[in-house]
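Engineer: Attaching a predicted model along with its sequence, questions to come.
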Amino acid sequence: MTFSICVREEYTDEEGDEHLRFGVAVTTRLPAVGTLCPFANEHGAVATQSLVNVELGRKGIEYLADGLAVEKALDALLDADEGSAQRQLHGVDADGEFTFSGDECNDWYGHLAGDGYTVAGNLLTGESVIEAVADEYEAAAPETGAAEDAADPLAKRLVDALAAGHAQGGDKREDLPVQSAALKVTRTEERELSPYYDDLRVDATETPIRDLRETFAEAERGFEMAVERYADAYEEDDIDAAEGDEETVDAGE
């Protein structure tokens, strides 16, 4: 199951408070990768792949929420997994990064880690795939602690990183045309209305990156429209505020 990226970023909100955001994105030449590989919560992001053991992702995220460091959490899960030689597992938490590729994964396979991110892949056309993912992410990443709007949304930048790997050949199984892609973004910041584009999946298509990019664009547009219409209602926790906005719109027409 092809290639993915996990990310941790520090940013500053409108009030000047510091927060973390975590992201994970993946694409493969099989359907519905979003149900199997990417996991994220307000404590970190994890990707499980190759011969997939979904419990590594589910339990990994739970362990991070329990306060375990990502290295200890994922090492513990791999130690208890009899099939670990065929797994790839990587992720980030608030303080560190973790990467693992079992020696029975299928070529080309490998991983790399940078400051605040990890990338891994298997059954790829070559190492240049994960290098391109990392290079694209690093080139577009904002400065540590920058304002939330100092760069494109992380979800968009994750799609761009996948696109860079795809352009290098990506998954080498060209006889499997039905593909998929997915992304998740989470934050330590509590928000009344979270962006709709932070949890997206394209489950079955021959053009996963293009479709995920188009899905992001539509979700971003829909989120902006919803904020304009319903922001007051969410802030006041009162649906009447939204109904009032609708009456104002109708009167303007």
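Structural biologist: Looks like it came in fine. Numbers count the residues shown, from 1 in each chain.

Engineer: all contacts plus neighbour counts: C-alpha atoms, from now on.
Structural biologist: OK.

Engineer: How about Leu215, nearest residue that isn't a chain neighbour?
Structural biologist: Wrong residue type there; residue 215 is Thr, not Leu. Residue nearest to Thr215 in three dimensions, not counting chain neighbours: Leu200, with 7.5 Å by C-alpha to C-alpha, 6 or more residues apart in numbering.

Engineer: no no, Ser4
Structural biologist: Closest residue to Ser4 apart from its sequence neighbours, by C-alpha to C-alpha, 6+ apart: Val26 at 4.1 Å.

Engineer: Give the burial count for that neighbour, as a bare number.
Structural biologist: 31 (other C-alpha atoms under 10 Å).

Engineer: Surely it is within a helix?
Structural biologist: No: Val26 sits outside any helix when classified using DSSP: H, G, I helix; E, B strand; the rest coil, being strand.

Engineer: Structure two is appended below for comparative analysis:
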Amino acid sequence: MTFSICVRERYTDEGGDDQIRFGVAVTTRLPGVGTLCPFASSDGAVATQSLVNVELGRKGVEYLGDGLAVDDALQALLNADDGSAQRQLHGVDADGTFAFSGDECNDWYGHCEGENYTVAGNLLTGEDVIADTAAAYESDAHGDAPLAERLIDALAAGHAAGGDKREDLEVQSAALLVRNTEEEADDPYYNDLRVDASETPVADLRETYETAKRGYETILEKYAEEEDGADDESDDDGGAADGAADE
């Protein structure tokens, strides 16, 4: 049905403070996956899938915000879920990772964990989907591109490896979500994107990302120009006032 990736990255902000960004991206051969699977906050990222229980994602990030470690939080939710054998649940927080695949998920299913990421999927063409998604992220984990872009690259690698095996289901979807720990940071418009119904969801998600990124950069340039113009006017007014005083 789905494959997804959750990641954690540490970085230094413009003020020199240490920060963390969390991201999650997902694609499936069903519409509207962005409303069901990906969850992220300044405390972590979680993906819930297979016979999806949305509450596992919602409560997962809520529990992380309450201070629970990701493995404790997600395992507690699974312990209370009568349908856990049919679930996949994985995620990251500031310090750890967690991944679970119930033994009643549909083949091929599985997951993997890296130092700073988790990947999981079910109803896939094979294990290569998970392996290639993880490898694509690892190969550019410290790249200069925004995390949103690198998450799409990871999905694209998994899709190229075979992706969801249900080729008879043409209407598909994809989504990504990125959050960080900066208190006053304005999230770029491309950090929360969805393609709800498409035959080419990963390609369309990339196009949506590129359009959103271009729009975000245009707005930043416009605001910078307006600010520079306001500063110039202020300087001119100050000069005129000085001249009047001299007279």
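Structural biologist: Looks like it arrived, so ask away. Keep in mind the model is a prediction, meaning the values are calculated, not measured.

Engineer: Quick check: the aligned residue for Phe216 of structure 1 in structure 2?
Structural biologist: Using TM-score structural alignment, the partner of Phe216 of structure 1 in structure 2 is Tyr209.

Engineer: residues touching the nearest residue to its match once chain neighbours are set aside, list them.
Structural biologist: Nearest non-adjacent residue to Tyr209 of structure 2, counting by C-alpha to C-alpha, 6+ apart: Tyr190, 5.6 Å away. Contact analysis of Tyr190 of structure 2 by C-alpha atoms under 8 Å, 6 or more residues apart in numbering lists Ala148, Tyr209, Ala212, Lys213, Tyr216.

Engineer: Check the gap between the counterpart of the residue nearest to Thr215 of structure 1 in structure 2 and Gly239 of structure 2 for me.
Structural biologist: Using TM-score structural alignment, the equivalent of Leu200 of structure 1 in structure 2 is Leu193. According to C-alpha to C-alpha, to the nearest Å, Leu193 of structure 2 and Gly239 of structure 2 sit 47 Å apart.

Engineer: Mind checking which of these two has more residues around it?
Structural biologist: Taking other C-alpha under 10 Å, Leu193 of structure 2 and Gly239 do not tie; Leu193 has more neighbours (20 against 12).

Engineer: Stretch 80-87 of structure 2: end-to-end distance?
Structural biologist: Terminal-residue distance, stretch 80-87 of structure 2 (C-alpha to C-alpha): 12 Å.

Engineer: what's the single longest helix in structure 1?
Structural biologist: Counting residues, the longest helix found in structure 1 (DSSP state H) is helix 208-236.

Engineer: Who are the packing partners of it?
Structural biologist: helix 154-167, strand 179-187, strand 199-205, helix 239-252 (3 or more C-alpha pairs under 8 Å, 6 or more residues apart in numbering; DSSP states H and E).

Engineer: ok, how many other residues are close to Asp152 of structure 1?
Structural biologist: 12.

Engineer: gap between the longest helix of structure 1 and the chain center?
Structural biologist: How far helix 208-236 of structure 1 lies from its chain's middle: 17 Å, per C-alpha atoms, centre = their mean, to the nearest Å.

Engineer: One more: stretch 158-173 of structure 2?
Structural biologist: A distance of 20 Å separates the centroid of the chain from that of stretch 158-173 of structure 2, by C-alpha atoms, centre = their mean.

Engineer: Over to stretch 89-98 of structure 1?
Structural biologist: With C-alpha atoms, centre = their mean, you get 13 Å for stretch 89-98 of structure 1.

Engineer: cool, and stretch 121-136 of structure 1?
Structural biologist: 16 Å.

Engineer: how about Gln172 of structure 2, what's its partner in structure 1?
Structural biologist: So Gln172 of structure 2 corresponds to Gln179, using TM-score structural alignment.

Engineer: Now do the strands in structure 2.
Structural biologist: With strands called from DSSP state E, structure 2 shows them at 2-12, 18-28, 38-41, 44-50, 87-93, 97-101, 110-113, 117-122, 172-180, 192-198.
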